[in-house]
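# make a model of this:
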Amino acid sequence: MRNAIYVLVGVQVAILVFALISTSASSGMDAAGRGMAEGLLVAGGIAMAVIFLPAVLLAGNPRWQKLALGLALLFPALILLYLAAL
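Here you go, the predicted model:
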């Protein structure tokens, strides 16, 4: 389960990095819109770091792996709840 937690966290961080790079490099928006988008992505990255750092640290201990898996799945669950509410 430890490897699954690492993969989940890694994929979500890779998606965030891809979104940040694609917003900066090849966006067709003006500077104000791009700055706002980058600011929101950075704020999301900070929120992800607050959640993922304990998940990665707890993944090493077999006793706390279920909590770590729950933390790693928190953002996908929130996104699914948001999409279901639309």
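# C-alpha from now on. contacts and neighbour counts both.
Noted.
# what does the helix or strand hosting Tyr82 contact?
Assigning secondary structure by DSSP states H and E places Tyr82 in helix 74-85. Helix 74-85 has contacts (CA atoms under 8 Å, 6 or more residues apart in numbering) with Met48.
# before we move on, what about stretch 13-33?
With CA under 8 Å, 6+ apart, stretch 13-33 has contacts from Arg34, Ala37, Glu38, Leu41, Gly45.
# need the contact list for the last one.
Spelled out, it's Gly45. Leu16.
# one more, please, to line up against the first structure:
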Amino acid sequence: MSEFREALDSIDMPFSGGDVREYWLRKAALLDRVALRCERAGVHGEASADAEAAALYLVDTDRARTPATDADPRGYVRREYACWIKRH
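Predicted coordinates for the structure are as follows:
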């Protein structure tokens, strides 16, 4: 529950409208948290697909495509979000 709450709380943090990467990082992180909750409940559907799509968009935005990010784009989001939240 705390991971989900942290993701929701980040939405209320100030957002500089010009920082498209920050927007997509926060959106991808939130969608990942929602998908994780659904997956833990045994539901693998739209939430998982949306989280994957947002993660791939962030990977492409960051120009970070590698075999590792292609294999686990949501893992990339988690790592990047962990770094971002430490700075904010």
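# give me the TM-score for this pair.
The TM-score (TM-score structural alignment, normalised by the length of structure 1) is 0.39; 51 aligned residues with a CA RMSD of 3.2 Å.
# hmm, back to that, tabulate the contacts of stretch 13-33 of structure 1 in JSON lines, adding columns for distance to Gln12 of structure 1 and secondary structure.
What follows is the contacts of stretch 13-33 of structure 1, written out as JSON lines (distance: CA to CA, whole Å; DSSP: H, G, I helix; E, B strand; the rest coil):
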{"residue": "Arg34", "distance to Gln12 of structure 1": "21", "secondary structure": "helix"}
{"residue": "Ala37", "distance to Gln12 of structure 1": "18", "secondary structure": "helix"}
{"residue": "Glu38", "distance to Gln12 of structure 1": "17", "secondary structure": "helix"}
{"residue": "Leu41", "distance to Gln12 of structure 1": "13", "secondary structure": "helix"}
{"residue": "Gly45", "distance to Gln12 of structure 1": "10", "secondary structure": "helix"}
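# would you turn the residues you listed into CSV with distance to Leu8 of structure 1?
Listed next are the contacts of stretch 13-33 of structure 1 as CSV, based on distance: CA to CA, whole Å:
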residue, distance to Leu8 of structure 1
Arg34, 28
Ala37, 24
Glu38, 23
Leu41, 19
Gly45, 15
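# any quick PyMOL command for the buried ones out of those?
What follows is the PyMOL syntax for the buried subset of the contacts of stretch 13-33 of structure 1, where burial is set by 16 or more other CA atoms under 10 Å:
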select buried, resi 34+37+38+41+45
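# and the helices in structure 1?
2-25, 31-59, 65-72, 74-85 (DSSP state H).
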